[in-house]
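Trainee: I need the structure of the sequence given here:
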Amino acid sequence: MMTSFVNIPEGSDFPLENLPYGVFSTKSNPRKRVGVGIGQHVLDLAGIAQLYPPEVQDALNSDSLNLLMSLGHTAWNVVRTRTRELLLKGSVLEENLLLAQSVLIPQSDCELHLPANIGDYTDFYSSIHHATNVGIMFRGKENALMPNWRYIPVGYHGRASSVVVSGTPIRRPLGQTLPVDGQPPVFGACKLLDFELEVAFFVGGPGNQLGERILAEDAWKNVFGFTLMNDWSARDIQKWEYVPLGPFTAKNLGTTISPWVVPVAALEPFLVDNFKQEPEVFPYLKHERPFNFDINLEVSLKPEGGAESIISKSNYKYLYWTALQQIAHHTVTGCNVRPGDLMASGTISGEAEDSYGSMLELSWRGSKNINLEGGATRKFLQDGDELIIRGHCERNGVRIGFGNCAGKVLPAIPL
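Mentor: I've put the predicted structure just below:
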């Protein structure tokens, strides 16, 4: 068993088997730089870039992960392998005590930033349980899934400019809503603010040129790593505006991601079978390679001044459509994707009621109370509520964590 010279507490989200990437700064050095999470520390890769092969040094000296993402699968393996070597007992880094002390920085001293410059952001709708639940609420059991749902990974283009890192507050939006069907709309603060439990991935590799496509069988080369996501949603605004072109201002108020990007290599020990798909998908969407993961997901809600309550426990493995199929469908028209693009799963819900990935489902469109610690209840989010998403894989004593994806709801600013 490999052992690091860095102290890694038992049960840490960031053991030697993980090595997630992030971008950080410190008060003493405000320059943004690339780091790797290890135990309770961040390893400053810019500070030891000279210990890596020349072809990756510029990427490690960058202020975002985009350049590293662009280098492709072979370079990612080189960086990961070398990072692990440098963190092992007896490594050249351990032997250079002054250097080690300068580049191993306590996470408590770091400010974490968005890991990449996000050029484009696409959100999918890939959980069959979530899609079925929403369909039943609004169309009934007989028409729960739309006719296209089992044929294509449904998605929409989101707003990259409002993707924010964990810890950034989210302001309650204003907008038009239709409180009473058949009556004119009204304007005011959103009353049905919701979260969506999601996992997203960053596109890597060279991507594809406009007019070209990436088949599902080859798309694994274009997945750099995964991060947690909360796609904040204004349900009452969404209901009024989504016809006929889909989500718009109900979804652009903010999208929170965790600051850490867990590489695919760290997740491979937790591969599970892809979700069984019926009918058979079109050839461009087929891939033999398993690309589904046993990632435990948990959502907590903490009212202002109150205790944190777990309101949902779900799992990434419930997704019907894989990340590879999402890339394949996204590019089948010849749409070009680029390193740093963000693609999200859509709300992840399981079959059980306590595994639903949104308050819309947990409260079943507001007809049920969600019970919290201390006797409080919710149907949708209130001002002052903090929503925290966590995720981890665990097997044979190894835990791979994603860090927190958290945000607090602030009151709307009056118009």
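Trainee: can we go C-alpha only for contacts and neighbour counts from here?
Mentor: OK.
Trainee: let me know the helix or strand that the residue nearest to residue 91 when sequence neighbours are not counted is in.
Mentor: Closest residue to residue 91 apart from its sequence neighbours, by C-alpha to C-alpha, 6 or more residues apart in numbering: residue 85 at 6.6 Å. Using DSSP states H and E, residue 85 sits in helix 73-87.
Trainee: show me where the stretch 251-400 of the chain has its strands.
Mentor: Assigned by DSSP state E, counting those that start in this stretch, the stretch 251-400 of the chain shows strands spanning 255-257, 262-263, 271-272, 292-293, 296-302, 309-315, 342-344, 370-371, 377-378, 386-395, 398-410.
Trainee: and what of the stretch 51-200 of the chain?
Mentor: Going by DSSP E, counting those that start in this stretch, the stretch 51-200 of the chain shows strands at 104-106, 110-113, 121-124, 155-157, 163-165, 170-171, 174-177, 186-189, 193-194, 197-203.
Trainee: just name the most buried of those strands.
Mentor: Ranked by mean neighbour count, the strands of the stretch 51-200 of the chain are led by strand 197-203 with a mean of 26 (mean count of other C-alpha atoms under 10 Å).
Trainee: and this one, so I can compare the two:
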Amino acid sequence: MTATWPDLPADHPYGTEHLPYGVFSTGAAPDRRSLGIRIGDHVLDLGAAATAAGTEWADTVSGGSLDPLLAAGRATWSAVRAWARQALTDPASRGAVEPHLHPVDGITLHLPFRVADYVDFYASEHHATNVGRIFRPDGDALTPNWKHLPIGYHGRSSTVVVSGTDIVRPTGQRKGPNDPAPVFGPSVKLDIEAEVGFVVGGATEVGSRVGVDEAADHLFGVALFNDWSARDIQAWEYVPLGPFLGKSFASSIAAWITPLEALSAARVPLPGQDPTPLDYLRGSEGSAFGLDLDLEVRLNGTLVSRPPYRTMYWSPAQMLAHLTVNGAALSDGDLFASGTVSGTDPASRGSLLELTWNGTEPITLEDGSTRSFLEDGDTVTISASAPGPDGSRIGLGEVSGTIRPAV
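Mentor: You can find the predicted model right below:
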């Protein structure tokens, strides 16, 4: 790992090889939000430092949002990251940069960008297979289209919330298989979905497409994501148009956005796609990449799952290409998520639906209590790490939420 003038241990998850972005306020100025870069246990006020240094892009990073930077495009993304790495490794820059550092334990983090639109995919073959086996035990686990296109649905951008926001248990219609009629009330099968989100920049026009080879110009960064799901509401409503109220009540995103450039050492080949996708989903060699991310899911502090993102069937580049192939426009601040990340073994399943096999095999927590689905007061935290350069590791910002009773 590159030497840095902040005194950081070599294995710190927020070293100069990482440098994630976030939006923060301080106790001294709680109403002023600043765009920051995390370095170790501090956050750099990027706008203040860039203005003091006289950079040509200082105005782009001087507000309290990632939005202008997302709109600026990849060349500016690379320039900002290169300047920050230089400023945080060159001892000659210390005197100019250090006054703009704030301890992370003295800041409040906010939603880092305005979510323009939100799409959730279904990109894990293992998750899709498990769900198919649960709900279609006598039929094919995967639907006929699954290996031909990245399946997804449009969610509700206004209910994407930053990590740490409480989640109110949703209320709606539900009908069990043996119920004579639907009933109305709080969800009794509230679930998690351990996912990876992708933040998009570089707006496009309606009628244009973004190919697999061009996707990297629009993929700004990565953030851990939890697509909370009311399985009982979802089961009653999803035919024939898919998820709606069972998903739209809340989705949580990490406060720190890891630049895609920071994950260059984490890129891996896809596990293999058979049949070969159509031409628009193929791209040139290496453009449809996977990511070697190791996720961990904790429920009230108990480690309940270790989902491996490297096993995902569809690449983020393919998801973005499919999202736009019909001419749908991209907006700065678009967000799409991978869908639940699940691996091959039971300990790597990324939802309670799978971990408890739809509630028939409850899991036991460290305090001796059991769970089939989430109870009020439960806290779910998703964390992850990835390979960095020269054998180092980086740690993605965690995403966490606590369930509150229905209103």
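Trainee: what's the TM-score for these two chains?
Mentor: Scored against TM-score structural alignment, normalised by the length of structure 2, the superposed chains reach a TM-score of 0.96; 403 aligned residues with a C-alpha RMSD of 1.4 Å.
Trainee: residue contacts, residue 230 of structure 1?
Mentor: If a contact means C-alpha atoms under 8 Å, 6 or more residues apart in numbering, then residue 230 of structure 1 has 195-198, 255-257, 389, 405 as its contacts.
Trainee: and if we set it to 10 Å?
Mentor: 163-164, 166, 194-200, 254-258, 299, 344, 346-347, 357-358, 387-389, 405-407 (C-alpha atoms under 10 Å, 6 or more residues apart in numbering).
Trainee: for structure 2, what spans make up the helices?
Mentor: 46-53, 67-72, 74-87, 94-97, 125-135, 231-237, 245-248, 316-324, 352-355 (DSSP state H).
Trainee: so which of those helices comes closest to residue 269 of structure 2?
Mentor: Evaluated over the helices of structure 2, closeness to residue 269 of structure 2 peaks at helix 316-324, with 12.1 Å, by C-alpha to C-alpha.
Trainee: other SSEs contacting the closest one?
Mentor: Contact here means 3 or more C-alpha pairs under 10 Å, 6 or more residues apart in numbering; DSSP states H and E; on that basis helix 316-324 of structure 2 packs against strand 118-121, strand 152-154, strand 194-200, strand 219-226, strand 290-291, strand 335-337.
Trainee: residue 314 of structure 2 is nearest to which of these?
Mentor: The closest of these to residue 314 of structure 2 is strand 290-291. By C-alpha to C-alpha, the value is 7.9 Å.
Trainee: which position in structure 1 pairs with residue 18 of structure 2?
Mentor: Alignment note (TM-score structural alignment): residue 18 of structure 2 maps to residue 18 of structure 1.
Trainee: residue contacts, its match?
Mentor: Taking C-alpha under 10 Å, 6+ apart as the test, what residue 18 of structure 1 contacts is 36-39, 80, 84, 261-267, 398-402.
Trainee: gap between it and residue 167 of structure 1?
Mentor: Separation of residue 18 of structure 1 from residue 167 of structure 1 (C-alpha to C-alpha, to the nearest Å): 22 Å.
Trainee: now do residue 116 of structure 1
Mentor: Separation of residue 116 of structure 1 from residue 167 of structure 1 (C-alpha to C-alpha) stands at 17 Å.
Trainee: neighbour count for those two, which is higher?
Mentor: More crowded of residue 116 of structure 1 and residue 167, by other C-alpha atoms under 10 Å: residue 116, with 23 against 20.
Trainee: picking up where we left off before, counterpart of the residue nearest to residue 91 of structure 1 in structure 2?
Mentor: Alignment note (TM-score structural alignment): residue 85 of structure 1 maps to residue 86 of structure 2.
Trainee: gap between its match and residue 61 of structure 2?
Mentor: Applying C-alpha to C-alpha to residue 86 of structure 2 and residue 61 of structure 2 gives a distance of 17 Å.
Trainee: those two: who's more crowded?
Mentor: It is residue 61, of residue 86 of structure 2 and residue 61, that has more neighbours when counted by other C-alpha under 10 Å, with 24 against 15.
Trainee: need the contact list for the alignment partner in structure 1 of that one.
Mentor: Matched by TM-score structural alignment, residue 61 of structure 2 corresponds to residue 60 in structure 1. With contact set as C-alpha under 10 Å, 6+ apart, residue 60 of structure 1 has these partners: 33-35, 44-50, 52, 67-68, 79.
Trainee: one more: residue 138 of structure 1?
Mentor: Neighbour list for residue 138 of structure 1: 144, 365 [criterion: C-alpha under 10 Å, 6+ apart].
Trainee: now it: how far from residue 370 of structure 1?
Mentor: For residue 138 of structure 1, the distance to residue 370 of structure 1 equals 20 Å [C-alpha to C-alpha].
Trainee: same question, residue 110 of structure 1
Mentor: Remark: distance between residue 110 of structure 1 and residue 370 of structure 1 (C-alpha to C-alpha) = 35 Å.
Trainee: also residue 129 of structure 1?
Mentor: Residue 129 of structure 1 is 19 Å from residue 370 of structure 1, by C-alpha to C-alpha.
Trainee: for residue 163 of structure 1, same thing?
Mentor: The gap separating residue 163 of structure 1 from residue 370 of structure 1 is 27 Å, by C-alpha to C-alpha.
Trainee: just residue 24 of structure 1 next, same as before
Mentor: Noted for residue 24 of structure 1: a distance of 36 Å to residue 370 of structure 1, by C-alpha to C-alpha.
Trainee: the two: which has the busier surroundings?
Mentor: When residue 24 of structure 1 and residue 370 are compared on other C-alpha under 10 Å, the one with more neighbours turns out to be residue 24, at 26 against 16.
Trainee: residue 140 of structure 1 matches what in structure 2?
Mentor: Aligned by TM-score structural alignment, residue 140 of structure 1 pairs with residue 137 of structure 2.
Trainee: actually residue 185 of structure 1, not the one I wrote
Mentor: By TM-score structural alignment, residue 185 of structure 1 lines up with residue 182 in structure 2.
Trainee: wait, isn't that match in contact with residue 173?
Mentor: Yes. Counting by C-alpha atoms under 10 Å, residue 182 of structure 2 touches residue 173, with 6.3 Å between them.
Trainee: find the residues that touch each one of these two.
Mentor: Common neighbours of residue 182 of structure 2 and residue 173, using C-alpha under 10 Å, 6+ apart, are residue 236.
Trainee: still on that earlier bit, next, format the strands of the stretch 251-400 of structure 1 as a markdown table and append distance to residue 226 of structure 1.
Mentor: Compiled in a markdown table, the strands of the stretch 251-400 of structure 1 are given as follows (distance: least, C-alpha to C-alpha, whole Å):
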| stretch | distance to residue 226 of structure 1 |
| --- | --- |
| strand 255-257 | 10 |
| strand 262-263 | 5 |
| strand 271-272 | 14 |
| strand 292-293 | 11 |
| strand 296-302 | 13 |
| strand 309-315 | 14 |
| strand 342-344 | 9 |
| strand 370-371 | 29 |
| strand 377-378 | 30 |
| strand 386-395 | 11 |
| strand 398-410 | 8 |
